[in-house]
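> coordinates for the following, if possible.
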Amino acid sequence: MTIHDTEVRRIDGKLQTLAEYAGQVLLIVNVASKCGFTPQYAGLEALYRRYRDRGFAVLGFPCDQFGHQEPGDEAEISSFCSLTYDVTFPMFAKVEVIGSGTHPLFQQLKKAAPGLLGTEGIKWNFTKFLVDAQGQVVSRHAPTDKPESLAGEIEALLSR
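Below you'll find the model as predicted:
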């Protein structure tokens, strides 16, 4: 099973696989609306708008496992993202990224790109995984890494 085979639920409730994004460079992020890193939505959207025509997408996966920072339902999350940050990149239904209920996508991401000292755990919201056009996880970035700091790495992957 590859990243592209993984089934996900869009924020509107529709099921799909990530095969729709095969051939694109992806930045997959666990997001939250009431987090200190929430302003990163603006940087993520800027990356998406800058590179989407070249085969790049940001995929946002809301998560409420860290400090109850994503308390809303999908409709509230969608409205917040649209109205507050003019988010146009694809958003998905809430997922778990740690523990026994971890979504299969995040199981794959964490295994392919372990964190500090080789741990697979995700420590907080806005952990970012960069995936190449073939669906291989290339790198993992901490919540403190600003989206714009990934531009060079994204450019390199898009130039392959």
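> can we go C-alpha only for contacts and neighbour counts from here?
Will do.
> which residues sit in contact with I154?
By Cα atoms under 8 Å, 6 or more residues apart in numbering, the residues touching I154 are V25.
> and it, how far is that from F129?
Distance, I154 to F129, by Cα to Cα, to the nearest Å: 11 Å.
> show me where the chain has strands.
Assigned by DSSP state E, the strands in the chain fall at 7-9, 15-17, 25-31, 56-62, 128-131, 137-141.
> next, the second sequence, to be compared with the first:
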Amino acid sequence: MTSVHDFTVKKADGTEQKLSDFAGKPMLIVNTASKCGFTPQYEGLEALHREYGDKVEIIAFPCNQFGAQEPGNAEEIANFCSLTYDVTFPVMAKVEVNGANADPLYKHLKKEKPGLMGLQSIKWNFTKFLVDKNGKVVSRHAPTEKPESLKGDIAKLL
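This is a model prediction of the structure:
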């Protein structure tokens, strides 16, 4: 059975990141955008990152597929995240989460935890996937769910 740990993704600088490097700790994987109504959730994601430290990995994947709300390049996105929300968790290279060019990781996440009515698509920015220590996708959370509301679910995985 495929696990999230089987995937390699691109960092913002273009180098590769094996998700197996995060084996042994839960992950919260989020598609993000800098110009979205949900963008202030970066603050909540950073708060979780600081609270859990090395115990939980929070990983952001910028995406420009929803209302073109992530138009910048990797450097612009990194600067925005750092300067506006003091983000210190990994912000990866921009990806597509839906359609023919969807990142393989996102194809896997959607297959494991489909959306409403079993739809294998992401509805909007800041959809969150919680993954256990073994790389199994355990839950999917809507953009409207604030990061801090996931503390109980995260605690169960520690």
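> hang on, the earlier thing: could you dump the strands of structure 1 to a markdown table with distance to T102 of structure 1 and mean neighbour count?
Formatted as a markdown table, those follow (distance: least, Cα to Cα, whole Å; neighbours: other Cα atoms under 10 Å):
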| stretch | distance to T102 of structure 1 | mean neighbour count |
| --- | --- | --- |
| strand 7-9 | 13 | 17 |
| strand 15-17 | 17 | 14 |
| strand 25-31 | 12 | 25 |
| strand 56-62 | 12 | 25 |
| strand 128-131 | 16 | 24 |
| strand 137-141 | 17 | 19 |
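> of all the ones you listed, which one is nearest H103 of structure 1?
When these are compared by Cα to Cα, strand 7-9 sits nearest H103 of structure 1, at 8.8 Å.
> how about the strands of structure 1, which one is nearest G72 of structure 1?
Comparing those by Cα to Cα, strand 56-62 comes nearest, at 9.7 Å.
> do you know how far M1 of structure 1 is from A113 of structure 1?
16 Å.
> so for the two, which sits in the more crowded spot?
A113 (19 against 6; other Cα atoms under 10 Å).
> wait, that one sits on V137?
Yes: with contact defined as Cα atoms under 8 Å, A113 of structure 1 counts as touching V137 (6.6 Å).
> list residues touching both of those two?
Jointly contacting A113 of structure 1 and V137 under the rule Cα under 8 Å, 6+ apart are F129.
> give me the most central residue, structure 2.
Structure 2 has V30 as the residue nearest its centroid, 2.0 Å off, counting by Cα atoms, centre = their mean.
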